[in-house]
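*Asks:* below is the sequence, then the predicted model.
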Amino acid sequence: MAANKLDRSLIRNLMIFQQMSDEDLDNVLAMASVRQLPEGGSAFTQGEPATEFFCLLNGRLKVVQTTPDGQQVVVRHVNPGDIFGIAKAMRRTEYPATAVAIVESLALAWKSTQWEAFIARSPTLALNALQTVGQRLQDAHSRIRELSTEEVERRVAHAVLRLVQQAGKKTDEGILIDFPVTRQDIAEMTGTTLHTVSRVMTAWEAKGLVQSSRKKVIVIDPHRLYVLAEHSE
């Protein structure tokens, strides 16, 4: 599918494109191709040459890194409007992780060789890219601090609250994390085991903090979860 055949209104509302002129937007789209990702499909794989970068139009992805000892770690989630796969901006020639579609997703893809031309089209794109890199560094530092200094329950609380912030949807039951997320995913986000996360979540359910089932998490009492995360009881 040719990207320049997309209805411009589909991408105009994404933050990185909002302040672009029609001409610059058309030029950026002309450089792009459309990538459809089925559930479980990969946009790119850890260790492969970083030949493309992307913007997610709709759907949801998780970025997974495999450690030298074979452990799977969920580094972050990609939300609609996010730029991802920007190894070029970080002066890397290979992808440091794998991006997997949690649900059927649609992304725009550009060749990594077009990165400079891409950000030159709009100060908004350049600023967004810079903010993206800075935010990921900040998130990485937070995760490292949590893994090295916090007990498991606080790490799990922080992980669930991050998911709420990224994709929380108010429902009659509470705040639904609006994409499929399993206890194994949370374990991989927090450097712990499925057994430990299950124990923590079961205890929270008994206290009325959350509801969870296969691939579904609802936060019933976000304030109490925040108190747990910050250890300020």
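*Replies:* Yes, it's here.

*Asks:* from here on, contacts and neighbour counts on C-alpha atoms
*Replies:* OK.

*Asks:* so Leu163 sits against Ile177, correct?
*Replies:* Yes. The criterion here is CA atoms under 8 Å, and Leu163 meets it with Ile177 at 6.4 Å.

*Asks:* more neighbours: these two, which one.
*Replies:* Ile177 (23 against 20; other CA atoms under 10 Å).

*Asks:* residues contacting that one?
*Replies:* Ile177 makes contacts with Leu163, Val164, Ala167, Gly168, Lys169, Lys216, Val217, Ile218, Val219, as judged by CA atoms under 8 Å, 6 or more residues apart in numbering.

*Asks:* ok, these vs Arg12, which is closest?
*Replies:* Ala167 (20.7 Å; CA to CA).

*Asks:* element containing the residue sitting nearest the centre point of the chain?
*Replies:* Residue closest to the average C-alpha location in the chain (CA atoms, centre = their mean): His77, at 1.7 Å. Using DSSP states H and E, His77 maps to strand 72-78.

*Asks:* thinking again about what came up before, Ile83 versus the residue nearest to the centre of the chain, what's the distance?
*Replies:* His77 sits at a distance of 11 Å from Ile83 (criterion: CA to CA, to the nearest Å).

*Asks:* which non-adjacent residue is nearest Gln184?
*Replies:* Leu194 (5.3 Å; CA to CA, 6 or more residues apart in numbering).

*Asks:* ok, and here's another one to check against it:
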Amino acid sequence: MRWRKQGLRVCPVTTISRPDADDLAGLALMAALPADIRRKTAAAAQMRRIPGNMRIFDQGEHAGRAHALLSGSVRITQSGSDGEEILIRLIGPGEIFGCVPVLTDGLYPADATTMTDSVEISWDPLALLALMEQHSGVAINMIAILGKRIGETQERLRELATQSADRRVARTLLRLLDQAGRPTGDGIRIEFPLRRKDIADIAGTTLHTASRILANWERRGLLASRRQGLIIVSPETISRIAEAPGG
């Protein structure tokens, strides 16, 4: 078993309840599916509240549950044999996570840790597989979600091979805006409590380079930092940087 990372707490046993069909309405897994399927999916699920900075599962651990997020935020990280950890993905409300083992080797491929107080629902893997077998819409939605993530990974690899760090950071911010952007009076706020290392990891660059780029854009008034939150003041300019030719 791998050592627990310093500063993280193991999620305690908390009060578990059953969600209802309305709780599942915002899940991508339930997109365009009728209420009766949502009711059956809810009946097979458990719901719990998890405080921030809690470990939900560990990389390499047997996948005892498949998860989806109703509220809050979750950081998905992966460690190599040298112990170096990188951010793989940020999970927001409506998204599934820890579901790949249901279709592969039954082991979690990464760590999942709450960034903020969160509410998750989860299923026994066999129950989720049964739902996918019984209702093709659930299986199709699962395939669509995983296919989209594979496409995003391929796009990030292409960007890493062909684009400058500035363009990759800009594209990272645009993806985060699309995933978790909320309009405010100052611009569009990314709801995740981001660290600069998070942006560096997703963009495939060093912390030093990402910090230099973000500091420059903040001086230019393109973005602003607010208590771990990031507000994109000028998404149009960020978009132009992302699409700049030859970069």
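*Replies:* Okay, I see it. The structure presented is a predicted model; accordingly, all values stated were derived computationally and were not measured.

*Asks:* on that earlier part again, any chance of the contacts of Ile177 of structure 1 in JSON lines, plus distance to Val156 of structure 1 and secondary structure?
*Replies:* Converted to JSON lines, these look like this (distance: CA to CA, whole Å; DSSP: H, G, I helix; E, B strand; the rest coil):
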{"residue": "Leu163", "distance to Val156 of structure 1": "11", "secondary structure": "helix"}
{"residue": "Val164", "distance to Val156 of structure 1": "12", "secondary structure": "helix"}
{"residue": "Ala167", "distance to Val156 of structure 1": "16", "secondary structure": "helix"}
{"residue": "Gly168", "distance to Val156 of structure 1": "16", "secondary structure": "strand"}
{"residue": "Lys169", "distance to Val156 of structure 1": "19", "secondary structure": "strand"}
{"residue": "Lys216", "distance to Val156 of structure 1": "15", "secondary structure": "strand"}
{"residue": "Val217", "distance to Val156 of structure 1": "13", "secondary structure": "strand"}
{"residue": "Ile218", "distance to Val156 of structure 1": "14", "secondary structure": "strand"}
{"residue": "Val219", "distance to Val156 of structure 1": "13", "secondary structure": "strand"}
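
*Asks:* between those residues, which is closest to Ala2 of structure 1?
*Replies:* Ala167 (29.0 Å).

*Asks:* next, the counterpart of Pro34 of structure 2 in structure 1: secondary structure please.
*Replies:* Superposed on structure 1 with TM-score structural alignment, Pro34 of structure 2 falls opposite Met20. What DSSP: H, G, I helix; E, B strand; the rest coil gives for Met20 of structure 1 is coil.

*Asks:* from what I can see Met20 of structure 1 touches Ser122, true?
*Replies:* Yes. Between Met20 of structure 1 and Ser122 there is a contact under CA under 8 Å: 6.2 Å.

*Asks:* the residue nearest to the centre of structure 1: what's it in contact with?
*Replies:* Contacts of His77 of structure 1 (CA under 8 Å, 6+ apart): Arg60, Leu61, Lys62, Val63.

*Asks:* most neighbours out of these, which is it?
*Replies:* Going by other CA under 10 Å, Leu61 tops these with 28 neighbours.

*Asks:* what's that one aligned with over in structure 2?
*Replies:* Looking across to structure 2 (by TM-score structural alignment), Leu61 of structure 1 lines up with Val74.

*Asks:* distance of Gly41 of structure 1 from Glu116 of structure 1?
*Replies:* Counting by CA to CA, the gap from Gly41 of structure 1 to Glu116 of structure 1 is 28 Å.

*Asks:* looking at the two, which is more packed in?
*Replies:* Using other CA under 10 Å, the more surrounded residue of Gly41 of structure 1 and Glu116 is Gly41, with 16 against 12.

*Asks:* run the chain-centre distance for stretch 211-226 of structure 2.
*Replies:* Relative to its chain's centre, stretch 211-226 of structure 2 lies at 23 Å (CA atoms, centre = their mean, to the nearest Å).

*Asks:* end to end, how far does it reach?
*Replies:* End-to-end distance of stretch 211-226 of structure 2 (CA to CA): 15 Å.

*Asks:* give me the contact list for it.
*Replies:* The contact list for stretch 211-226 of structure 2 (CA under 8 Å, 6+ apart) reads Asp166, Val169, Arg196, Leu230, Ile231, Ile232, Val233, Ser234, Pro235, Thr237, Ile238.

*Asks:* hang on, the earlier thing: how about the match of Leu61 of structure 1: what's its closest non-neighbour residue?
*Replies:* The shortest distance from Val74 of structure 2 to any non-neighbouring residue, by CA to CA, 6+ apart, is to Thr114 (4.3 Å).

*Asks:* what's the distance between that neighbour and Phe57 of structure 2?
*Replies:* Counting by CA to CA, the gap from Thr114 of structure 2 to Phe57 of structure 2 is 10 Å.
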